[in-house]
Structure formats: structure tokens, C-alpha cells
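A.B. asks: how would this look folded up:
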Amino acid sequence: MDNYSQMLAFMWATEHGSFSAAGRAHGLTPSAVSKLITRLENRLQARLFQRGTRSLTLTEEGSAYLLSAREVINAMAEADSLAEAFPNRVSGSLRIHTMTTFAKHQILPWLPEFLSTYPGLTVDIQVGAQYVDTFDQGLDVAIHSGVLSDSSRVAKKIGESAWITCASPAYLARRGTPSRPQDLLAHDCFNFGFTSAWNNWRFSTPEGVVTVPITPKAAFAQGDLLREIALGGAGIVRLAQFHIGEDIRAGRLVPLLTEFDLPDKEPLYLIYSNRKHLSPRIRVFRDFLENRLRESPWD
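C.D. replies: Next up is the predicted model:
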């Protein structure tokens, strides 16, 4: 352990530029830091610093040792964070941002079990249709779909979801079932009330990919409102598979024009700050989420 303390003192002195600054930052006297580094130099039989009157400069040997020391310190930090992943050690608040529909249909069903497994953890779920980078304001994790802009954040693909054109059996019994994408122009359709690629109703036809320019009877800010109006028999909507998969399986909604579906599916990403060592809070949530998605795929 004394060897590790010496290495820490060396790293602190390198980061802060002097023994006194390193001591102040970590609750040690300058002489204590100096003694630890002197012992390290004696053990290595090499001088690691050129001592100036106001600052320290790494020697060639010190620069070489710094690379190895940093790897050891990082490995120790990783080991500590892994130990913290046990349920009785994970604590604090986890802030999540995701789409309202994903939170309701893919997180809330297992959230009570997650909180019971990690009783020291609290969760703050914020919702919104579109991804906004607020990691600098304390966000821990985001879950969003579609094409993400380039950034320094880590985006891990956790699944993919098709977009399904659908309506209730009651609506189809009343108005008939469209057989071609162009038939949608004669039906009551509903869309999102904001500018989004989700409002592009695209289909694969013998003439190529076409976008049907529907004129929505009404537009809504949330996908769940579109789902509700479709379940009520008012018309046709286009929603994500992770959102309405249960409705399709139960027969509450009927997929339409499936022979014209594009083969591409929309990716879903788990996004977190670009850090090599994830906090235990983020790690346990990521693992729990991935396990649940494997157990209950929406398709």
C-alpha cells in the first residue's frame, strides 16, 4: 500500500505542479508529499522531478514513469468502481432523458424491480421527443432513436425499431383497408405536430421509394396521443414498433401496407458522457436495460 501511496503522491504532484499544491488538494502537508516521492525515487533509484523554487519539472525518467503510473491508477479506479456495482453500494441520483413513449412502454414496466434491486439509487426520468445534450447540466443517460449528430458523447446501439403504419379494426371496417401507399391520401391520417423525419411516410414501391404527402386531420406533440386516437378508431397513424408492439400482438391495431415497408429500421441508442470509467449508477442501469430488451423484444 505504501508503494501505491507513493505513486498517488507522484501523480498529484504532477497534476498540481508542486508539493504544496498537491498537499493542499489532498489533505497532506507539503513535507508528507515530499517524503512519499523521495521514497519512490529511492525505490526506483531514479530522480523523477527537477525541483525548482516554484514548480516541478518531470525528468526523462519521470515522464516515462508517468505513463505506467497512470495505467496503474486507472486500473485501480476501475476495480473500485466494479466493487461499487454491488446493490448495497450503488447510491445517488440517476438522471435519464428519453422519449415519452419509450419511458412509458419500455422502462416503467421494469423500473420498480430495478429500484428494488438498488435501494440506494433514485431515478429522475425526464422526457421529450427529441434528443438534447444536457450532460453538462447533470444528465447521466439519454435514450433516443434516429440519426444522432456527431459529438464527443458515447452512443451505444441497444436495438432498432421499425415504423408501422396502422389503424384499429373498427376504422378499417368503416373506411376500408388501403392496398397501395397512394390510397392513404383518401384516408384520415394523423401525424406529429413538430418537424421530424417521423412525419415522412415513406414506402418501397416498384417505382422506387416514395413519400406519401399526407395531410393530417390533426397533429399531436406526443406519440401516445397518436396511439390513443388510433385505438379510438379515428384513423391511420405511423408509430414506432417499440411503442405499439403490444397493440399489434393483441389485435388492437392492424399493420397496413406491410408489403411496401422499407427494410431499414430506426436505431435506438443509449447515450452517455464520454468517460472511460462509467459510474456504477450508469453501469447498472445500462446492464438492466439491455437485459430487459433481450428478454422482451418488441417485434
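A.B. asks: Please count neighbours and contacts with C-alpha atoms only from this point.
C.D. replies: Fine.
A.B. asks: number of nearby residues for the spatially closest residue to residue 129 that is not a sequence neighbour?
C.D. replies: Nearest non-adjacent residue to residue 129, counting by C-alpha to C-alpha, 6 or more residues apart in numbering: residue 99, 5.0 Å away. Residues near residue 99, counting by other C-alpha atoms under 10 Å, number 20.
A.B. asks: again with residue 38
C.D. replies: Other residues lying near residue 38 total 19 when counted by other C-alpha under 10 Å.
A.B. asks: Same question for residue 140.
C.D. replies: Residue 140: 21 surrounding residues under other C-alpha under 10 Å.
A.B. asks: Same check on residue 275?
C.D. replies: For residue 275, using other C-alpha under 10 Å, the count is 10.
A.B. asks: Could you do residue 83 as well?
C.D. replies: Neighbour tally, residue 83, other C-alpha under 10 Å: 13.
A.B. asks: so how far is residue 94 from it?
C.D. replies: Distance of residue 83 to residue 94, computed by C-alpha to C-alpha, to the nearest Å: 18 Å.
A.B. asks: And for residue 105?
C.D. replies: Note on residue 105: its distance to residue 94, by C-alpha to C-alpha, is 19 Å.
A.B. asks: Show me the strands in this structure, by range?
C.D. replies: Taking DSSP state E as the criterion, the chain contains strands spanning 49-51, 56-58, 92-98, 121-127, 141-145, 154-161, 163-167, 190-192, 201-205, 208-212, 218-220, 237-240, 254-255, 266-272.
A.B. asks: Now do the second one: distance to the chain's middle.
C.D. replies: To tie it back to what came earlier, the one meant is strand 56-58. Here the centre of strand 56-58 is set off from its chain's centre by 40 Å, with C-alpha atoms, centre = their mean, to the nearest Å.
A.B. asks: and for comparison, fold this next one:
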Amino acid sequence: MLNKGLIALLPDLATFILVVNKGSFTAAAKELGVTPSALSKLITRLESALEVKLFERTTRSLLITQSGQKIYQQSVIMVNAAQQALDISNAEHSEPVGTITVAAPKAFLSIVLQPIVTPFLQRYPEIELKLKVSDGEIGLLEQDIDIMFRLTDAPYENLISRELGKVNLSLCANPDYLLDKGTPCHPTDLRQHDCIYLGETRTDHIWDFVKGNETHTIPVTGRYAVNHSQMRLNGVKDGLGIGIFPDFVIKEAVRNGEVIQVLKDWTIKGNYHGVIAMQYAPSKYMPTRMRVFIDYAIKHLPI
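C.D. replies: Modelled structure (predicted):
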């Protein structure tokens, strides 16, 4: 049985989760409609009840302690269980209701996912949809995500994964650029070309190629680097060099003849190569709003 002390702690633990997720007392207080000082006193009360220090406070930052991290993880499980209880009730409604937070890489979100957003929200008027750009590693619980889309050859094993298709990396160039500079026939030929890369990390200009038992790691060079797929593609269209993209990014440009794929018989290894995986936490009682989004995405995504 639950004792009175534990029951009294439950609201404070839920508030503690919000502070961690928001990263500051100010942001969490704004969300709750209370003052930061009142929220700070609540956390102090919780620390006293638990007899552990949850945060290291400074004038500039709020850092969760190791003990705080462990309590946070257990508190999230508790809140998720409470959410499931609410979701069971919501499932009784004739129309799905509530908020869904979906994360996806920037290019996938804008090119593939965006076209289904409006018709989905029109179909389900009681659902609120929040989209988040996630070009790096992301955690469902830590960032309050319901569903994530990942382009990877290694989907998270602890999550449910629905494979929606394959994604490959492709090289392409403007036809006029290839007439002027020549078409590369082998990955090593790229050393003689202007290449457009992300420029986010020190290794973005190093491209890996595989064909059968043959592999090549090529450090490319170029005068233009940008970590935005559409801007990078525009640079390719404008003849600034050869670019590397997930195939869905260049599909229309290839069809229109604006760019030509090169080295098509080679596999390019890197981020966003593998499967298109829609992933979410396993749950015995999936909220209706999530179920209808998953079904809608499987049926309507233009993959």
C-alpha cells in the first residue's frame, strides 16, 4: 500500500521532472504559472524529504546531480505510468485527443514529413502536433518525445521500430559542372573536384565508399560548406560542386534533370544511411492519438 509520505511526494516529483526537462527554475515556473522562488522552495522541500541533493545551483546554471539523475529516471517511469492511466481514459473518446511530439532530422521533416502534417491535423481536429528537429542523437524520455524518425543502420533496440523504407546517400552534380570538370568514374577522382559538405565537424569532408570488397576513404575539398540540405542542394544546382545527400532530398531534382547522380554503383557510408525507422517506447496501452498518427504515417508518407 502507498503511505501518506509517498503520496505527498508525487506532485513534487512530477514538478522535479519539469524542472529537469526545462533546464531552469525560470522556464519551469513560467510553464506552471508560479514564481521561480516558489519553485526553488518546492525543490528544496523535495530534497529534504528525499535526503539527497538534486541540483548543483550556481548563479548561471542548474546542474542535476548523479543522485538527482537516478531519481529523475525513476520519476519519469512513474509519470509515464500515470500518463498511461489517463490515456486509457482518453481511448474511450470517439475522437483521438491530446498532444503528440514528433522528432525527425531536419531534411526528412521538411521534405517527407511536412506534406502529411496539414491533412493529418485536418483529419484529427482534437490532436495537437509538435514537431522537433533532431539531427543528432535524441532520447525519448529526456526530451519528452512521443515518436521519432531516424535514418540509420542501427535503430535503438530498446524501442519499438517500424521500418518505413530504405535511405541511401547519393552524390550528385549539376550537368554543366560535369561538362566543364568531367564526371568522376571512381571515388578517388573526387580529389580533383570541388565538393560541398556539411562543415559541422572536422570529419564531414571525409567520405567513405564501398563496392564489394573495395573500400575508399576520400578527404574531399571545396569552397562551400553548409549544414542545411536545401542550401547545399542549391549550391549543387548552381554548379558550385558535387554534393552528398540522402536520396529523398535529391529525388525531385534528379527527376527534373537539375542534377545528375554520379558514382551510382558505389555505396556511401555515413549519417542518414540505412533504414527509415519510426520509433517509440513500448507500451501495453498506446494512446489513441499515437496509434492514429503511426497508422497515418505508414499509409501516407511519400516514401
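A.B. asks: Report the TM-score for the pair.
C.D. replies: After superposition, the two chains reach a TM-score (TM-score structural alignment, normalised by the length of structure 1) of 0.65; 224 aligned residues with a C-alpha RMSD of 3.3 Å.
A.B. asks: one step back: could you dump the strands of structure 1 to CSV with mean neighbour count?
C.D. replies: Supplementary listing: the strands of structure 1 in CSV, determined by neighbours: other C-alpha atoms under 10 Å:
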stretch, mean neighbour count
strand 49-51, 16
strand 56-58, 17
strand 92-98, 18
strand 121-127, 15
strand 141-145, 23
strand 154-161, 17
strand 163-167, 23
strand 190-192, 24
strand 201-205, 18
strand 208-212, 13
strand 218-220, 15
strand 237-240, 24
strand 254-255, 16
strand 266-272, 19
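A.B. asks: quick one: which of these is nearest residue 114 of structure 1?
C.D. replies: Smallest distance to residue 114 of structure 1 across these (C-alpha to C-alpha): 9.2 Å, for strand 121-127.
A.B. asks: so where is the closest one in structure 2?
C.D. replies: Per the alignment by TM-score structural alignment, strand 121-127 of structure 1 matches residues 127-133 in structure 2.
A.B. asks: what about the matching stretch, how far off from structure 1?
C.D. replies: Superposing on structure 1 and averaging over aligned pairs (mean C-alpha distance after the TM-score superposition for structure 1), stretch 127-133 of structure 2 comes out at 1.1 Å.
A.B. asks: Show me the contact partners of that stretch.
C.D. replies: With contact meaning C-alpha atoms under 8 Å, 6 or more residues apart in numbering, stretch 127-133 of structure 2 is reached by 96-106, 109, 121, 289.
A.B. asks: For residue 185 of structure 2, give its distance to residue 72 of structure 2.
C.D. replies: Distance, residue 185 of structure 2 to residue 72 of structure 2, by C-alpha to C-alpha: 54 Å.
A.B. asks: In terms of neighbours, single out the busier of these two.
C.D. replies: Taking other C-alpha under 10 Å, residue 185 of structure 2 and residue 72 do not tie; residue 72 has more neighbours (22 against 12).
A.B. asks: Shouldn't the more buried one be within a helix?
C.D. replies: Yes - using DSSP: H, G, I helix; E, B strand; the rest coil, the assignment for residue 72 of structure 2 is a helix.
A.B. asks: Onto which residues of structure 2 does stretch 223-241 of structure 1 map?
C.D. replies: Using TM-score structural alignment, stretch 223-241 of structure 1 pairs with 229-247 in structure 2.
A.B. asks: number of nearby residues for residue 26 of structure 1?
C.D. replies: 11.
A.B. asks: With the one 10 residues further on instead?
C.D. replies: Residues within reach of residue 36 of structure 1, counting by other C-alpha under 10 Å, total 20.
A.B. asks: same check, this time on residue 168 of structure 2
C.D. replies: Residue 168 of structure 2: 20 neighbours (other C-alpha under 10 Å).
A.B. asks: now for it: what does it line up with in structure 1?
C.D. replies: Counting by TM-score structural alignment, residue 168 of structure 2 lines up with residue 162 in structure 1.
A.B. asks: need the contact list for the nearest residue to its match once chain neighbours are set aside.
C.D. replies: Spatial nearest neighbour of residue 162 of structure 1, excluding adjacent residues (C-alpha to C-alpha, 6+ apart): residue 265 at 4.6 Å. Taking C-alpha under 8 Å, 6+ apart as the contact definition, residue 265 of structure 1 lies against 160, 161, 162, 163.
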